[in-house]
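1. Next input, structure requested:
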Amino acid sequence: MGSGQVTDWQGKHVTVAGLGVSGVPAARALHGLGAEVTVVNDGDDARAREQAAELEALGVTVRLGDGETLPDGTELIVTAPGWRPDKPLFAAADRAGVPVWGDVELAWRLRGPDAAPWLAVTGTNGKTTTVQMLASILEAAGLRTAAVGNIGVSLLDAVLGEERYDVLAVELSSYQLHWAPSLRAHSAAVLNLAPDHLDWHGSMEAYARDKGRVYEGNRVACVYNADATGKPSTEDLVREADVEEGCRAVGFTLGAPGPSQLGVVEGILVDRAFVENRQRNAQELAEVSDVNPPAPHNIANALAAAALARAYGVPASAVRDGLRAFTPDAHRIAHVADVDGVTYIDDSKATNTHAAEASLAAYDSIVWIAGGLAKGATFDELVGGAAKRLRGAVLIGRDRALIREALARHAPEVPVVDLGRTDTGAMLQAVQEAQRLARPGDTVLLAPACASMDMFANYNKRGDAFAQAVRELGA
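-> The predicted structure is shown next:
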């Protein structure tokens, strides 16, 4: 099971690690190709038993509650992306010389001979929005495409399904890239790098290294964030990548672009990378007002999407039309209502400090609703950067004390309401307290910088609760 395509799966013993959104399609696909499939899963709850019963009906063996021991005769492991590299199962595989692939690696290897090329996007924040913008631009150019990967549509389904695509817009997480050694994209972008999932990767260096894998073997363009600070930067990752001859580094910036960059000049998104004579010429692509919403971090997403689409050869008009046609996901800087001159914005999807930082940078005078599960994050840098924009803060959730302490250190003059409740009804009280602190012209911003599971099933439910509470104010 080396690096080449596996054409004959008949009778091969494959262990699928983990049920869930990637494991079940992988087990089905491999079984359909004739492999002898065993699924191992740590959990043994009602959902797992339901999924196991469906697979067992096909003839797949499922072992629930035992994800640690390697089944006898295993020749390959296909793992769910979230399974940590330090699990005993993988140590056993290493000792036995058994390769480990992720679902992305499996999809890459199962592509047909004339498969659609992949335009890949990774980064700590903005991946989903950028991939959706990219798909919208490619569609505007008349191409058959889909937004796939870490975004809903399984890559396996896209690769093995009946539908023929010209090109795929692929969102990849650091987990997926860790387990995808032979992936080679047409072009790829790393949007940004900030500490995240360090418990999984072990260090910032390891996290950055896995993100940087997206550039390996790129053919046309490695798209990087020219505004990024910190080490390693996305440009550092491009420098370290082993790419095909002729592949170019293409930067995007919110400032005026240099040669081989995309950027912004007087409210216009312009391209100085994919034009004749880029030393002197620039191509207008779209107006900043064509980006929805036109917040700085989202303009950066649009530039990255435009760079990948241009690398694939789409005309400038398709960039404009695709950005105009794009509508962002719910709970991503969503305008809920204006009540008594105050704007209420739902960015419940800002589940980490980097996403919240981008959100806070988009408004001038903010009453900030924040808190939840911190996942090991610290908040000093976030609060220090946003302090001058804060009218007040309302804190909810289990780890709110971490944010309260950062506010006391870096924004001691900002009034803080600390809500001790963690029941779902706390959101209505949070919105009422925020209304009390706000003045006409202010923005009440739900950008929690934390995960939601201490109080809500997911960030969608948290955003819904916020929107419902705002509607009750308006009523």
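2. make it CA atoms for all contacts and neighbour counts henceforth
-> OK.
3. need the contact list for the spatially most central residue of the chain.
-> In the chain, the residue lying closest to the centroid (C-alpha atoms, centre = their mean) is Lys127, at 3.8 Å. By C-alpha atoms under 8 Å, 6 or more residues apart in numbering, Lys127 lies in contact with 121, 171-172, 191.
4. could you redo the last one with a cut-off of 7 Å?
-> Applying C-alpha atoms under 7 Å, 6 or more residues apart in numbering, we find Lys127 in contact with 121, 171.
5. so how far is Ala180 from it?
-> Using C-alpha to C-alpha, to the nearest Å, Lys127 is found at 18 Å from Ala180.
6. And for Trp118?
-> Trp118 is 14 Å from Ala180, where distance means C-alpha to C-alpha.
7. and if you look at Val62?
-> Using C-alpha to C-alpha, Val62 is found at 24 Å from Ala180.
8. What of Ser136?
-> From Ser136 to Ala180 the distance is 26 Å (C-alpha to C-alpha).
9. More neighbours: the two, which one.
-> Ser136 (27 against 24; other C-alpha atoms under 10 Å).
10. For that one, which residues are in contact?
-> 322-323, 325-326.
11. a strand runs through it, doesn't it?
-> No: read with DSSP: H, G, I helix; E, B strand; the rest coil, Ser136 is helix and lies in no strand.
12. quick one: it from Ala318, how far?
-> Distance from Ser136 to Ala318, by C-alpha to C-alpha: 9 Å.
13. cool, Ala393 as well?
-> Counting by C-alpha to C-alpha, the separation of Ala393 from Ala318 is 42 Å.
14. of the two, who's got more company?
-> Remark: of Ala393 and Ala318, Ala393 carries more neighbours, 26 against 22, as counted by other C-alpha under 10 Å.
15. any idea how far Ala350 is from the more buried one?
-> For Ala393, the distance to Ala350 (C-alpha to C-alpha) stands at 16 Å.
16. Mind checking what secondary structure Leu156 has?
-> Leu156 - assigned by three-state DSSP - is helix.
17. Give the helix, strand or coil label for the nearest residue to it once chain neighbours are set aside.
-> Leaving aside its chain neighbours, Leu156 sits nearest to Ala107 (5.0 Å; criterion: C-alpha to C-alpha, 6 or more residues apart in numbering). Judged by three-state DSSP, the three-state class of Ala107 is helix.
18. my guess is Ala107 contacts Leu160, does it?
-> No: counting by C-alpha atoms under 7 Å, Ala107 stays clear of Leu160, with 8.2 Å between them.
19. Compare those two (neighbour count), which wins?
-> Ala107 (22 against 14).
20. contacting residues for that one?
-> The contact partners of Ala107, by C-alpha under 7 Å, 6+ apart, come to 155-156, 159.
21. Recalculate using a threshold of 10 Å.
-> 26, 29, 101, 149, 154-160, 180, 183 (C-alpha atoms under 10 Å, 6 or more residues apart in numbering).
22. any chance of those in JSON lines, with distance to Gln435 too?
-> Shown next, in JSON lines, are the contacts of Ala107 (distance: C-alpha to C-alpha, whole Å):
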{"residue": "Ala26", "distance to Gln435": "49"}
{"residue": "Ala29", "distance to Gln435": "52"}
{"residue": "Trp101", "distance to Gln435": "50"}
{"residue": "Gly149", "distance to Gln435": "39"}
{"residue": "Ser154", "distance to Gln435": "42"}
{"residue": "Leu155", "distance to Gln435": "44"}
{"residue": "Leu156", "distance to Gln435": "47"}
{"residue": "Asp157", "distance to Gln435": "46"}
{"residue": "Ala158", "distance to Gln435": "46"}
{"residue": "Val159", "distance to Gln435": "49"}
{"residue": "Leu160", "distance to Gln435": "51"}
{"residue": "Ala180", "distance to Gln435": "48"}
{"residue": "Leu183", "distance to Gln435": "50"}
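23. this one as well, want them side by side:
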Amino acid sequence: MTALSWLDGAHQRSPWDEVSAVVAGFGVSGYSAAAGLLHVGAHVTVLSDGEPDDAARERATILETLGADIRLGEGATESLPDKTNVLVVSPGLPQQHRLAVAARSRSLPILGEVDLAWRLRSPERPAPWIGLTGTNGKTTTVQMLTSILRAAGLRTAAVGNIGDPIVDAVMDPTPYDVLAVELSNFQLWWSPGLHLRSAAVLNVAPDHLEWHPTMDEYTRTKGKIYDGCEVACVYNVEDPVTEQLVRDADVVEGCRAIGITVGVPGVSMLGIVDDVLADRAFIEERQTAAAELATLSDLPSLAPHNIANALAAAALARSFGVPTVAVRDGLRGFQLDKHRIEQVAVSEGVTYIDDSKATNTHAAQASLLAFSNVVWIAGGQAKGQSFDELVRVAKDRLRGVVLLGVDRGVIADALARLAPSVPVIDVGTPESGVMDHVVLAAGRLARSGDTVLLAPGCASKDQFPSYGARGDAFAAAVHRLG
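-> Next comes the predicted model:
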């Protein structure tokens, strides 16, 4: 069996025909990984449990035509084929999945899809990667970053945990100038060998503790994004954990720590001065002056966490040499995705806001702190989270709470202990029309001038196919019952 000593420094022109790869998982990233490996001449076997749907069968037919061995369905991942010399894993694969355990027992390389993409870059013109992670705000920030880079005239794409798989981008025959890469904790755990041009950790709060055994591991996994950074490690001044992750990182000599703050910035920071996004990091006169990047009126939302997202995107773009005017133009042209603090309607003086994307307590807390006098709609799959800190911080803003979903009892318990005077309506888990019940209950609690806020702090799949479907159901119920 070939030792593959070249794999750590691999690129598109490496001898991939020596590789017999098993791709574990057959979602979008698994398909992209398999197709990329076939393109460079590797021998590919795809293994995936579960009954394949029509889309998976169609993808399987394409790959089989190209020479892959596709094994889908129950029992497909029972064992690792003997000929395997590389295992490529899809992001959500459990750490102790039997295929990963088997690969470790045989000392085989295990690559995440992101790690594979890094090794499939063109040797002639490998596009630099600017990466970011965080418990919340990743997608919005990488979209802002992409908008700014495009405003500077650069060919770029938002890839990774958003948009197109990274393998597709690095295999594109037309080279990119730079890639804006959103990285989840799953992707980072399986891809420890990245060396990004610049990177940011937006924030760290409890999430995915059903996958990570401890909060410490989850935090350290986020910090992996800084290792090997060349130009800038961007951290959140208001989240000391992110700064500590920068201190702990093994970076290239000369790489700078750049802070972002929604307050007045110090030296080597970006922040807010009056209504101006100000840069005291990427100008020669930073000891005594700041450069104006944009104004608050250029942003799509003045919620504090979205201002922080804009500052992080600006810092990453500035680390790549983007001029100030491109930061302004990119932020002006940016619009938030649906279900991110999206106003649905105003009815009888009550504003209805859809922030269904707030799928953990950190995101829900940020959303709640953007409003006063809130009827909070919360609940779903809690993912092992505690709601105590959120309730302590937000209780004085709560006009009332409407609870739904399988883990609503966790939230009800925190409210009973820490905010016993706040009215709570539990709509439970009705078999149909759950959002009609929710909106009617919220309407009974709300007064003119209040905000009814869907910021569940929980995942959605106990009652809805996705957070988007949950937000759509909320909006439909508001319009139907308004």
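24. Can you lay out the contacts of Ser136 of the first structure as CSV showing secondary structure and neighbour count?
-> Formatted as CSV, the entries for these read as follows, by DSSP: H, G, I helix; E, B strand; the rest coil; neighbours: other C-alpha atoms under 10 Å:
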residue, secondary structure, neighbour count
Gly322, helix, 24
Leu323, helix, 27
Ala325, helix, 16
Phe326, coil, 18
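25. Could you tell me which residues touch both of Ala107 and Leu160 of the first structure?
-> Taking C-alpha under 10 Å, 6+ apart as the contact rule, Ala107 of the first structure and Leu160 both touch Ala29.
26. what's the matching residue for Val270 of the first structure over in the second structure?
-> Counting by TM-score structural alignment, Val270 of the first structure lines up with Ala278 in the second structure.
27. Distance check, the residue lying closest to Phe252 of the first structure once chain neighbours are set aside against Ala306 of the first structure.
-> Excluding its sequence neighbours, the residue lying closest to Phe252 of the first structure (C-alpha to C-alpha, 6+ apart) is Leu262, at 4.7 Å. Per C-alpha to C-alpha, Leu262 of the first structure is found 8 Å from Ala306 of the first structure.
28. So for these two, which residues contact both of them?
-> Shared contacts of Leu262 of the first structure and Ala306 (C-alpha under 10 Å, 6+ apart): 252, 269-271, 285, 300.
29. Quick one: which of these is the most crowded by neighbours?
-> The member of those surrounded by the most neighbours (other C-alpha under 10 Å) is Phe252, with 33 neighbours in all.
30. which residue numbers in the first structure go with stretch 127-136 of the second structure?
-> Using TM-score structural alignment, the residues of the first structure aligned to stretch 127-136 of the second structure are 116-125.
31. coming back round to it: so the match of Val270 of the first structure sits against Ala291, correct?
-> Yes: Ala278 of the second structure is within contact range of Ala291, at 5.5 Å (criterion: C-alpha atoms under 10 Å).
32. Find residues that contact each of the two.
-> Taking C-alpha under 10 Å, 6+ apart as the contact rule, Ala278 of the second structure and Ala291 both touch 270, 324.
33. Map Val250 of the first structure across to the second structure for me.
-> Per TM-score structural alignment, Val250 of the first structure is aligned with Ile258.
34. Report the secondary structure state of that match.
-> With three-state DSSP as the basis, Ile258 of the second structure sits in strand.
35. wait, isn't it in contact with Leu270?
-> Yes: checked against C-alpha under 10 Å, the pair Ile258 of the second structure and Leu270 is within contact range at 7.7 Å.
36. Which one of these two is surrounded by more residues?
-> Leu270 (33 against 26).
37. What mean distance separates the strand or helix carrying the more buried one from the matching residues in the first structure?
-> Element membership for Leu270 of the second structure (DSSP states H and E) is strand 269-273. Strand 269-273 of the second structure: mean distance to aligned residues in the first structure after superposition is 0.8 Å, counting by mean C-alpha distance after the TM-score superposition for the first structure.
38. Would you mind pulling up the elements that that strand packs against?
-> strand 232-236, strand 256-260, strand 276-279, strand 291-295, helix 304-319 (3 or more C-alpha pairs under 10 Å, 6 or more residues apart in numbering; DSSP states H and E).
39. Tell me the buried residues in the longest one?
-> Going by neighbour count (16 or more other C-alpha atoms under 10 Å), the buried part of helix 304-319 of the second structure is 305-319.
40. And it against the first structure, how far off on average?
-> Compared with the first structure after fitting, helix 304-319 of the second structure deviates on average by 0.4 Å (mean C-alpha distance after the TM-score superposition for the first structure).
41. Can you state the residues of the first structure onto which that helix aligns?
-> Here helix 304-319 of the second structure aligns to the first structure at residues 296-311, judged by TM-score structural alignment.
42. One more: the fourth one?
-> On the basis of TM-score structural alignment, strand 291-295 of the second structure is assigned to residues 283-287 in the first structure.
43. Show me what that stretch is in contact with.
-> For stretch 283-287 of the first structure, contacts defined as C-alpha under 10 Å, 6+ apart pick out 262-276, 294, 302-303, 306, 315-324.
44. before we move on, back to that, looking at the contacts of Ala107 of the first structure, which is nearest Arg49 of the first structure?
-> Nearest to Arg49 of the first structure among these is Ala26, at 17.2 Å by C-alpha to C-alpha.
45. That closest one maps to what in the second structure?
-> So Ala26 of the first structure corresponds to Ala33, using TM-score structural alignment.
46. contacting residues around its match?
-> Ala33 of the second structure neighbours (C-alpha under 10 Å, 6+ apart): 23-27, 39, 44, 46, 88-90, 112-114, 116-117, 120, 165-168.
47. and it, how far is that from Gly349 of the second structure?
-> Ala33 of the second structure is 51 Å from Gly349 of the second structure, by C-alpha to C-alpha.
48. Likewise for Val327 of the second structure?
-> Distance, Val327 of the second structure to Gly349 of the second structure, using C-alpha to C-alpha: 36 Å.
49. So which of these two has more stuff around it?
-> Neighbours were counted for Val327 of the second structure and for Gly349 using other C-alpha under 10 Å; Val327 has more, 29 against 13.
50. any idea how far Ile148 of the second structure is from the more buried one?
-> To Ile148 of the second structure, Val327 of the second structure is 5 Å away according to C-alpha to C-alpha.
51. overlap in contacts of these two?
-> Common neighbours of Val327 of the second structure and Ile148 (C-alpha under 10 Å, 6+ apart) are 313-314, 317-318.
52. ok, those vs Leu440 of the second structure, which is closest?
-> Ranked by distance to Leu440 of the second structure (C-alpha to C-alpha), those are led by Ala313 at 38.9 Å.
53. show me what contacts the closest residue to the closest one other than its chain neighbours?
-> Closest residue in space to Ala313 of the second structure, ignoring its immediate chain neighbours: Leu145 at 4.6 Å, by C-alpha to C-alpha, 6+ apart. For Leu145 of the second structure, the contact set (C-alpha under 10 Å, 6+ apart) comprises 130-132, 139, 151, 156-158, 179-181, 309-318, 327, 330-331, 334.
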